[in-house]
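K.L.:
This is a predicted model, with the sequence first.
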Amino acid sequence: MDQEHEKPQRLKDFNGFQVTEKSCKEGGANPNWKFLHCLPRKEHEVDDEVFRGPRSLVFPEAENRKWIIMAMFE
């Protein structure tokens, strides 16, 4: 939305704020925490271990969204 020129500064400002297993553990997250994310994913937001791991509900949720949209068209 015409903010592309801000990207380098934003990446610098948010360096170290990526969602990782380590950051959640150190931050005191519930041991049974789950991860949701609206797609598309950006690699600097969340690491692969979390995004594709057993805690992630990203893809089941995306499939649910697909069926909801199809039902709305029906």
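P.N.:
Perfect, thanks for sending it.
K.L.:
Going by C-alpha atoms from here, please, whenever you check contacts or count neighbours.
P.N.:
Noted.
K.L.:
Pull the number of nearby residues for Asn30.
P.N.:
Each residue near Asn30 was counted by other CA atoms under 10 Å, and the total is 9.
K.L.:
Please disregard the earlier target; I meant Glu21.
P.N.:
Look at Glu21: counted by other CA under 10 Å, it has 16 neighbours.
K.L.:
Got another one to weigh against that:
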Amino acid sequence: MLVISMGQETEKQARLSAFEGYQVTEKLCAEAGANPDWKFMHCLPRKAEEVDDDVFYGKRSVVFQEAENRKWTIMACFE
């Protein structure tokens, strides 16, 4: 995952260059030998450089279920 944290904005271009070609795509995962039924999770917020739309919004994505579960976990902690 491409990480550009607050206070590191000056490193953005160098990091984008260093990670060029490493966007999560169906093709990249297939070439890497991923399990045929792999799932995609993400901690949000999403950056387009990290993952393409087909993966993020596609059949493999459990991003929104993950986010909903996180919401209920946080609410339980407050209880």
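P.N.:
Cool, got the structure. Predicted, not measured: the structure shown is a model, and the values here were computed from it.
K.L.:
Might you report the residue contacts of the residue nearest the centre of structure 2?
P.N.:
Geometric centre of structure 2, nearest residue: His42, 4.0 Å, by CA atoms, centre = their mean. Listed by CA atoms under 8 Å, 6 or more residues apart in numbering, the contact set of His42 of structure 2 reads 63, 66.
K.L.:
which residues of structure 1 fall in helices?
P.N.:
With helices called from DSSP state H, structure 1 shows them at 7-13, 21-26, 48-51, 58-73.
K.L.:
out of those, which comes closest to Trp33 of structure 1?
P.N.:
With CA to CA, the closest approach to Trp33 of structure 1 among the helices of structure 1 belongs to helix 21-26: 8.7 Å.
K.L.:
buried ones in the closest one?
P.N.:
Taking 16 or more other CA atoms under 10 Å as the basis for neighbour counts, the residues of helix 21-26 of structure 1 that come out buried are Glu21.
K.L.:
Can you check which part of structure 2 it sits on?
P.N.:
Helix 21-26 of structure 1 corresponds to residues 26-31 in structure 2, going by TM-score structural alignment.
K.L.:
Just give me the mean distance for the matching stretch relative to structure 1.
P.N.:
On the superposed models, the aligned residues of structure 1 are on average 0.5 Å from stretch 26-31 of structure 2, with distances taken as mean CA distance after the TM-score superposition for structure 1.
K.L.:
how distant is that stretch from the center of its chain?
P.N.:
Here the centre of mass of C-alpha atoms in stretch 26-31 of structure 2, compared against the chain's by CA atoms, centre = their mean, to the nearest Å, lies 15 Å away.
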